[in-house]
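Undergrad: sequence unknown, structure follows:
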């Protein structure tokens, strides 16, 4: 299969310039890039990062590198009072880059009622922009509207909108629900309700959870990817936030220095090779 989109997330390049990141992703052999604006995962940012002029600059840079944008990550809690305004701006930005999917979290369980009020408005705006909101399970151990695949599937069925799906991440479940043993199988349950998936691997130690090349961790990526291989054209992104790990309390811990570019390229090259092998494609 040659038409499956495999994006490279910008998360591992935290601390490197946009140009260096995009050139590196293209050099490795990716055709698609997933921008990552995730609090705690990347350099601090505010809403000025999502202006129309910034979108123009990003699109020019992505195109110049020979890449395209299908998915966009900008995780936030959609249950706050200002979430509709903030996330609308991020959806507009993502759509301007050509993205068809925008990944975000749902909301803390304590804000469930406001989440449902907000998502009604956001789904109408998503339809106008022709972009799918893909809700992702968190990894911080808190009680969320989506804690497991079962929660996510039920939510998608309840809202019944073609513009609301999941972006399930089995590696997040590792730290979010550390007693769950069959991580890949949980993620496979989410696939029918998903528009996209983040593929990353993680290994648990006494100090917490550390991200590894795809196939070197404990997620069971080969089983998950085998299930994805049966879904024609289902898009995925390799997301490896190598600059951080999750501590024993599941909170993200970010290194002081960026990961060397050579290390990032080695890990992503190995991961892309393993993912393509598991999917049965060389493209």
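TA: Okay, I see it. What you see is a predicted model, and the numbers here were worked out from it, not measured in a lab.

Undergrad: drop to CA atoms for contacts and neighbour counts, all remaining ones
TA: Fine.

Undergrad: Look up the closest residue to residue 16, ignoring the ones flanking it.
TA: In space, and not counting its chain neighbours, residue 16 is closest to residue 258: 7.1 Å by Cα to Cα, 6 or more residues apart in numbering.

Undergrad: OK, contacts around the one you found?
TA: 13-16, 243 (Cα atoms under 8 Å, 6 or more residues apart in numbering).

Undergrad: thinking residue 23 is in contact with residue 65, fair?
TA: Yes. Using Cα atoms under 8 Å, residue 23 is in contact with residue 65, at 5.9 Å.

Undergrad: For the chain, just list every one of the helices.
TA: 18-28, 52-64, 83-96, 112-129, 149-159, 170-176, 183-190, 221-229, 261-279 (DSSP state H).

Undergrad: most packed of these?
TA: helix 170-176 (a mean of 27; mean count of other Cα atoms under 10 Å).

Undergrad: helices or strands next to that helix in the packing?
TA: Applying 3 or more Cα pairs under 8 Å, 6 or more residues apart in numbering; DSSP states H and E, we find helix 170-176 packed against helix 183-190, strand 194-199, strand 201-205.

Undergrad: now do 7 Å
TA: helix 183-190 (3 or more Cα pairs under 7 Å, 6 or more residues apart in numbering; DSSP states H and E).

Undergrad: What are the contacting residues of the helix it packs on?
TA: The contact list for helix 183-190, computed with Cα atoms under 7 Å, 6 or more residues apart in numbering, reads 149, 153, 168-170, 173-174, 219-221, 223-224, 227.

Undergrad: just how off-centre is it within its chain?
TA: 16 Å (Cα atoms, centre = their mean, to the nearest Å).

Undergrad: got it, and stretch 150-158?
TA: With Cα atoms, centre = their mean, you get 18 Å for stretch 150-158.

Undergrad: Check stretch 48-63 too.
TA: On Cα atoms, centre = their mean, the centre of stretch 48-63 falls 20 Å from that of its chain.

Undergrad: what do you get for stretch 221-230?
TA: Worked out by Cα atoms, centre = their mean, stretch 221-230 lies 17 Å from the chain centre.

Undergrad: contact partners of that stretch?
TA: Residues contacting stretch 221-230 (Cα under 7 Å, 6+ apart): 184, 188, 214-215, 234, 278-279.

Undergrad: Report the two of those separated the most.
TA: Using Cα to Cα, the two most remote members of the contacts of stretch 221-230 are 215 and 234, lying 19.6 Å apart.

Undergrad: Distance check, the closest residue to residue 4 other than its chain neighbours against residue 56.
TA: The shortest distance from residue 4 to any residue other than its chain neighbours is 4.5 Å, reached at residue 233 (Cα to Cα, 6+ apart). Using Cα to Cα, to the nearest Å, one gets 28 Å for the distance from residue 233 to residue 56.

Undergrad: Contact partners for the residue in the chain sticking out farthest from the centre?
TA: In the chain, the residue that sits farthest from the middle, by Cα atoms, centre = their mean, is residue 206; the gap is 25.7 Å. By Cα under 7 Å, 6+ apart, the contact list for residue 206 reads residue 248.

Undergrad: Presented hereafter is structure B, for comparison with structure A:
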């Protein structure tokens, strides 16, 4: 008999409003203080730091020390930017995942995050995943975090491939500190035959966070576009977030990895050079306008 899933404990929104963050992914190659100053200049209020192998410059666990956390928290305060969510994707079923992800969770909490997003696990790592997720959920309680499990985009077989995998997975975990962070921009390359917007909306009742990005599919692969210019159905997803009572408290991040595309085999490929700040700011300012328009929120004008 399947145990009913316990709804995730959703972190409070800012002033009663849904929190809209911007992922650090488009700033790949730019130092964090420059990224935060740039975000402040376009009117962003929150950043989602991105520590994702293959999406960003290489890093190791020394990026998550207490000293680094203090440094990052200071940079956030100096720029006047909040941190509600952090992406730190690993396979939670790999042998070292418990130690590695605990360190990243402590870092996330130290810089103010309430959500930490990660992949679940490759299906072959299922046994270790369920061994690890219980102590990770307990640590999330201690740190006042929630863990968002995200569907991948690389075409592999994961415990969370599409929305239909979510209910049984979360029921088996059975902990209020674990929910979904659904990303329709991953679905298009991970399971190309699945309708992206419909699958995202099917997952939303189990989400505590979601990523918004748009993708254009070509014979050469998958390319990330301005919101509304790809095939994902971002407007439809945002409309669903706005109108569905079950997703009223779901926070979101705009994630546009401008230095990255996926090949026809769905594997990520980074450009040799970082994207100029002016190009990033133009793309993200337009994305903020798109999101706020479709969520029916009022965006302050930025000079």
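TA: Sure thing, it's come through. Quantities reported herein were computed from a predicted structural model and do not represent experimental measurements.

Undergrad: would TSV of the helices of structure 1 with distance to residue 37 of structure 1 be doable?
TA: Formatted as TSV, the helices of structure 1 follow (distance: least, Cα to Cα, whole Å):
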stretch	distance to residue 37 of structure 1
helix 18-28	13
helix 52-64	13
helix 83-96	10
helix 112-129	19
helix 149-159	22
helix 170-176	17
helix 183-190	23
helix 221-229	24
helix 261-279	18
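
Undergrad: picking that back up, so the residue nearest to residue 4 of structure 1 makes contact with residue 6?
TA: No. In this structure, residue 233 of structure 1 is not within contact of residue 6 by Cα atoms under 7 Å, at 9.8 Å.

Undergrad: neighbour-wise, which of the two wins?
TA: The residue with more neighbours, out of residue 233 of structure 1 and residue 6 and counting by other Cα atoms under 10 Å, is residue 6; that gives 26 against 14.

Undergrad: Show me what that one lines up with in structure 2.
TA: Matched by TM-score structural alignment, residue 6 of structure 1 corresponds to residue 20 in structure 2.

Undergrad: what does residue 255 of structure 1 align to in structure 2?
TA: Aligned partner of residue 255 of structure 1 by TM-score structural alignment: residue 271.

Undergrad: Quick one: neighbours of the residue lying closest to its match once chain neighbours are set aside, just the number.
TA: Nearest residue to residue 271 of structure 2, sequence neighbours excluded (Cα to Cα, 6+ apart): residue 259, at 5.4 Å. For residue 259 of structure 2, the count of nearby residues is 22 (other Cα under 10 Å).

Undergrad: any idea what residue 259 of structure 2 aligns with in structure 1?
TA: Looks like residue 259 of structure 2 aligns to residue 243 there (TM-score structural alignment).

Undergrad: OK, contacts around its match?
TA: 12, 14, 254-255, 258-259.

Undergrad: Make a markdown table from these and add distance to residue 144 of structure 1 to it.
TA: Shown next, in a markdown table, are those (distance: Cα to Cα, whole Å):
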| residue | distance to residue 144 of structure 1 |
| --- | --- |
| 12 | 25 |
| 14 | 26 |
| 254 | 23 |
| 255 | 26 |
| 258 | 30 |
| 259 | 31 |
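
Undergrad: Which members of these are positioned in strands?
TA: residue 254 (DSSP state E).

Undergrad: In ChimeraX, select just the buried ones from the contacts of residue 243 of structure 1.
TA: With 16 or more other Cα atoms under 10 Å as the criterion, this ChimeraX line picks the buried residues out of the contacts of residue 243 of structure 1:
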select :12,14,254,258,259
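
Undergrad: can you count the residues close to the counterpart of residue 280 of structure 1 in structure 2?
TA: Matched by TM-score structural alignment, residue 280 of structure 1 corresponds to residue 296 in structure 2. By other Cα under 10 Å, 12 other residues sit near residue 296 of structure 2.

Undergrad: measure the closest residue to residue 296 of structure 2 other than its chain neighbours to residue 92 of structure 2 for me?
TA: Once flanking residues are discounted, residue 296 of structure 2 sits nearest to residue 242: 7.7 Å by Cα to Cα, 6+ apart. According to Cα to Cα, residue 242 of structure 2 stands 32 Å off from residue 92 of structure 2.

Undergrad: Then residue 295 of structure 2?
TA: 33 Å.

Undergrad: How about residue 63 of structure 2?
TA: 19 Å.

Undergrad: which one of these two has more residues nearby?
TA: residue 92 (26 against 14).

Undergrad: my guess is the more buried one meets residue 117, correct?
TA: No. Assessed by Cα under 7 Å, residue 92 of structure 2 is found out of contact with residue 117, at 11.3 Å.

Undergrad: still on that earlier bit, please determine how far the match of residue 280 of structure 1 is located from residue 17 of structure 2.
TA: Residue 296 of structure 2 is 11 Å from residue 17 of structure 2, by Cα to Cα.

Undergrad: so stretch 118-137 of structure 1 aligns onto which residues of structure 2?
TA: Per the alignment by TM-score structural alignment, stretch 118-137 of structure 1 matches residues 132-151 in structure 2.

Undergrad: And for that stretch, what's in contact with it?
TA: 92, 98, 102, 109, 114-120, 160-162, 175, 177-183, 186, 208-209.

Undergrad: Filter those down to the buried ones, PyMOL style.
TA: Typed into PyMOL, the line below selects the buried ones among those, using 16+ other Cα under 10 Å:
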select buried, resi 92+98+109+114+115+116+117+118+119+120+160+161+162+175+177+178+179+180+181+182+183+186+208+209
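
Undergrad: Mark which of the contacts of stretch 132-151 of structure 2 are part of strands, please.
TA: 115-119, 178-183, 208-209.

Undergrad: can I get the residues you listed in TSV with distance to residue 150 of structure 2?
TA: Listed next are these as TSV, based on distance: Cα to Cα, whole Å:
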residue	distance to residue 150 of structure 2
115	12
116	10
117	7
118	6
119	5
178	11
179	9
180	6
181	5
182	5
183	7
208	11
209	9
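
Undergrad: For those residues, which two are the farthest from each other?
TA: 178 and 183 (16.1 Å).

Undergrad: Distance of the aligned partner of residue 74 of structure 2 in structure 1 relative to residue 240 of structure 1?
TA: Residue pairing (TM-score structural alignment): residue 74 of structure 2 is matched to residue 60 of structure 1. Separation of residue 60 of structure 1 from residue 240 of structure 1 (Cα to Cα): 25 Å.

Undergrad: With residue 78 of structure 1 instead?
TA: 24 Å.

Undergrad: do residue 282 of structure 1 as well
TA: Residue 282 of structure 1 is 21 Å from residue 240 of structure 1, by Cα to Cα.
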